[in-house]
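Asker: Build me a model:
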Amino acid sequence: MLIVLPPSETKSHGGSGAPLDLAELSFPELTPVRRELVDALSTLPVDDALETLKISEKLRGEAESNTRLWTNPTMPAIERYTGVLYDALDAATLEDTSRLAVGSALFGVVRAADPIPHYRLSGGSKLGGRTMKSRWGKLITEALSGEFIVDLRSGTYQTLGKVPGAVTVRVVSGETRQVISHFNKHFKGEFARALALHDAGSVGDVVDIARAAGLDIEFDGGPELTLVTP
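Answerer: Purely as a prediction, here's the structure:
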């Protein structure tokens, strides 16, 4: 089982790892596109990057950091990404993170231990006039084929490489039955943590693991689960 998490806009800076070496990343079939994107992003003038990335002057440091993608230090991907989902996941307290991966506009998909630098690029960005979806084509889908996938990526990142048959999760309010957005990431983080502690080979296994962890999961026999919040 591989649990594919969504990335986060916020990321930890710094790191103690050597500069980016694409040969060190999982899914080597993604290397050519990764190289093209890193080269394009790192050579994009900072003023142009602010517009391309749709970020304000206050975040100029993010664009400046992109110019050093080949030289900045790295850290494991699971430590690089931060935010609500990653707080709930609390990967630092997991003995084994090998079942975790993260979707990425820049790297396609990386496993938890893959060393990556700080960067700023979203799945909805255009770089060199091309969308991330057009750049990745079918490569991410093909890279993830052959494994049992639990896909927790947001819609934007799923479109970069859809995985037919993957288990997905919809988070709804127990009171209104409406899809929730504010706490969506928190509950997906709890869900991912529960799964990371066990192995699963079917959607039924996933349901059993989640329910044993105290999560309210509705299952109609298909690959889409509904997680009902308190």
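Asker: alpha carbons only for contacts and neighbour counts from here, please
Answerer: Noted.
Asker: what are the ranges of the strands in this structure?
Answerer: 2-5, 75-76, 100-104, 108-111, 115-116, 126-127, 130-131, 149-151, 168-173, 216-218, 224-229 (DSSP state E).
Asker: Can you list the residue ranges for helices in the protein?
Answerer: Secondary structure of the chain (DSSP state H): helices located at 31-42, 46-52, 60-66, 77-80, 84-89, 132-136, 139-143, 155-158, 184-196, 203-212.
Asker: Quick one: closest of these to Gly108.
Answerer: Nearest to Gly108 among these is helix 139-143 (6.2 Å), distances taken as CA to CA.
Asker: Mean neighbour count, the strands of the chain: which tops it?
Answerer: By mean neighbour count, with neighbours taken as mean count of other CA atoms under 10 Å, strand 115-116 ranks first of the strands of the chain at a mean of 27.
Asker: want to put them side by side, so please do this one too:
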Amino acid sequence: MRILLPPSEGKTAPSEGEPLDVSELAFPGLTKTRERLLDVLSRLTFPRALKYLDVGPGLLDEAQRNLTLRDAPAAPAHEIYTGVLYEHLGLGSLPGENVLIASALFGFLRPSDRIPAYRLSMGSTLPRIASLPALWRDPLRRAIPDEGLIVDMRSSSYTAAWKPKQATLVGVRAFVDGKTVSHMVKATRGDVARLLLSSPSTPETPEDVASLVRANGQSVELSGSGRSWSVDINL
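Answerer: Presented below is the predicted three-dimensional model:
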């Protein structure tokens, strides 16, 4: 089993530490695309850069970090990403070898990969790069193993960059009174990821995933067939 996590928009910038070394990140086949994006971000001028990054003036300080990403202190990805899902997951206290974190800047990361805090979402449109999902599609297809059971917690913009075709894919959704509530979905996905990573037995099928969540006291419906499934949790 592998778990695919989204990044978080909010990030905690480390105050000290060695800078980014792109050559040490997982999946060396992604290095060329990573380097290209780092170069593009380092050349963005402000305040025009805010339009490219699709953020408001209130996030100017975060966006300006992009200018010095190669020299800024780096830390393990599980310490950089914050937000509701990561608060509920508590990834730093769990084994991370079965976890991949999606990133508009780095493609996919291991939780232990050391990165700086940055500002870039998969929906951004950069100079000479009209679509980040399209830019990443071929490099990710070549680099990321497409096999086994994959529990996918990513949002639609990140699934557009890489969607497995051979693996058995399980999505996780959450509903409150039949409606999707973004905050609750993120919290629930963090709880489910923690449950799966903490389990003494590794899930091997969609039924295993649903059973573990159900055994944790949740109301669960499993739907799908073949290689595409969804675990729906009613809160």
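Asker: before we move on, back to that, as a markdown table, the helices of structure 1 with mean neighbour count would be great.
Answerer: Below are the helices of structure 1 laid out as a markdown table (neighbours: other CA atoms under 10 Å):
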| stretch | mean neighbour count |
| --- | --- |
| helix 31-42 | 17 |
| helix 46-52 | 16 |
| helix 60-66 | 20 |
| helix 77-80 | 22 |
| helix 84-89 | 20 |
| helix 132-136 | 18 |
| helix 139-143 | 18 |
| helix 155-158 | 17 |
| helix 184-196 | 22 |
| helix 203-212 | 17 |
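Asker: Relative to Lys11 of structure 1, which of those helices is closest?
Answerer: Nearest to Lys11 of structure 1 among the helices of structure 1 is helix 77-80; the distance by CA to CA comes to 5.4 Å.
Asker: what about the strands of structure 1, which gets the closest to Thr52 of structure 1?
Answerer: Proximity of these to Thr52 of structure 1 was assessed by CA to CA; the nearest stretch is strand 126-127, lying at 6.8 Å.
Asker: The closest one vs structure 2 - mean distance after superposition?
Answerer: Compared with structure 2 after fitting, strand 126-127 of structure 1 deviates on average by 1.1 Å (mean CA distance after the TM-score superposition for structure 1).
Asker: Thought Asp146 was touching Lys165 of structure 2, still the case?
Answerer: Yes: under the contact definition of CA atoms under 8 Å, Lys165 of structure 2 touches Asp146, with a separation of 6.9 Å.
Asker: neighbour count winner among the two?
Answerer: Neighbours were tallied for Lys165 of structure 2 and for Asp146 using other CA atoms under 10 Å; the higher tally belongs to Asp146 (16 against 12).
Asker: Would you mind measuring from the more buried one to Asp208 of structure 2?
Answerer: Separation of Asp146 of structure 2 from Asp208 of structure 2 (CA to CA, to the nearest Å) stands at 20 Å.
Asker: before we move on, what about Asp71 of structure 2?
Answerer: Distance from Asp71 of structure 2 to Asp208 of structure 2, by CA to CA: 44 Å.
Asker: and if you look at Lys32 of structure 2?
Answerer: When distances are taken as CA to CA, Lys32 of structure 2 and Asp208 of structure 2 turn out to be 38 Å apart.
Asker: Could you do Leu89 of structure 2 as well?
Answerer: Look at Leu89 of structure 2 and Asp208 of structure 2: by CA to CA, they are 19 Å apart.
Asker: Ok, Glu221 of structure 2 next?
Answerer: In terms of CA to CA, Glu221 of structure 2 sits 13 Å off from Asp208 of structure 2.
Asker: Check Met184 of structure 2 too.
Answerer: Separation of Met184 of structure 2 from Asp208 of structure 2 (CA to CA) stands at 23 Å.
Asker: returning to that earlier point: list just the one of the helices of structure 1 that sits closest to Leu5 of structure 1.
Answerer: When these are ranked by proximity to Leu5 of structure 1, the top entry is helix 184-196, at 8.0 Å, counting by CA to CA.
Asker: post-alignment, that closest one versus structure 2, mean distance?
Answerer: On the superposed models, the aligned residues of structure 2 are on average 0.7 Å from helix 184-196 of structure 1, with distances taken as mean CA distance after the TM-score superposition for structure 1.
Asker: Please name the nearest non-neighbouring residue to the residue lying farthest from the centre of structure 1.
Answerer: In terms of distance from the mean C-alpha position of structure 1, Glu175 ranks first, at 29.0 Å (CA atoms, centre = their mean). The spatially closest residue to Glu175 of structure 1, leaving aside those adjacent along the chain, is Pro230, at 7.9 Å (CA to CA, 6 or more residues apart in numbering).
Asker: Check the gap between the one you found and Val171 of structure 1 for me.
Answerer: Summarising the geometry, the distance separating Pro230 of structure 1 from Val171 of structure 1, computed by CA to CA, is 11 Å.
Asker: Over to Ser125 of structure 1?
Answerer: Ser125 of structure 1 is 26 Å from Val171 of structure 1, where distance means CA to CA.
Asker: Check Gly124 of structure 1 too.
Answerer: Here Gly124 of structure 1 is placed at a distance of 22 Å from Val171 of structure 1 (CA to CA).
Asker: Tell me which residues touch the aligned partner of Val203 of structure 1 in structure 2, please.
Answerer: The pairwise alignment with structure 2 assigns Val203 of structure 1 to Pro206, based on TM-score structural alignment. Residues in contact with Pro206 of structure 2, defined by CA atoms under 8 Å, 6 or more residues apart in numbering, are Leu149, Thr168, Val170, Leu222, Trp229, Val231.
Asker: Repeat the analysis, applying 10 Å as the threshold.
Answerer: 149-151, 168-171, 222-225, 227-231 (CA atoms under 10 Å, 6 or more residues apart in numbering).
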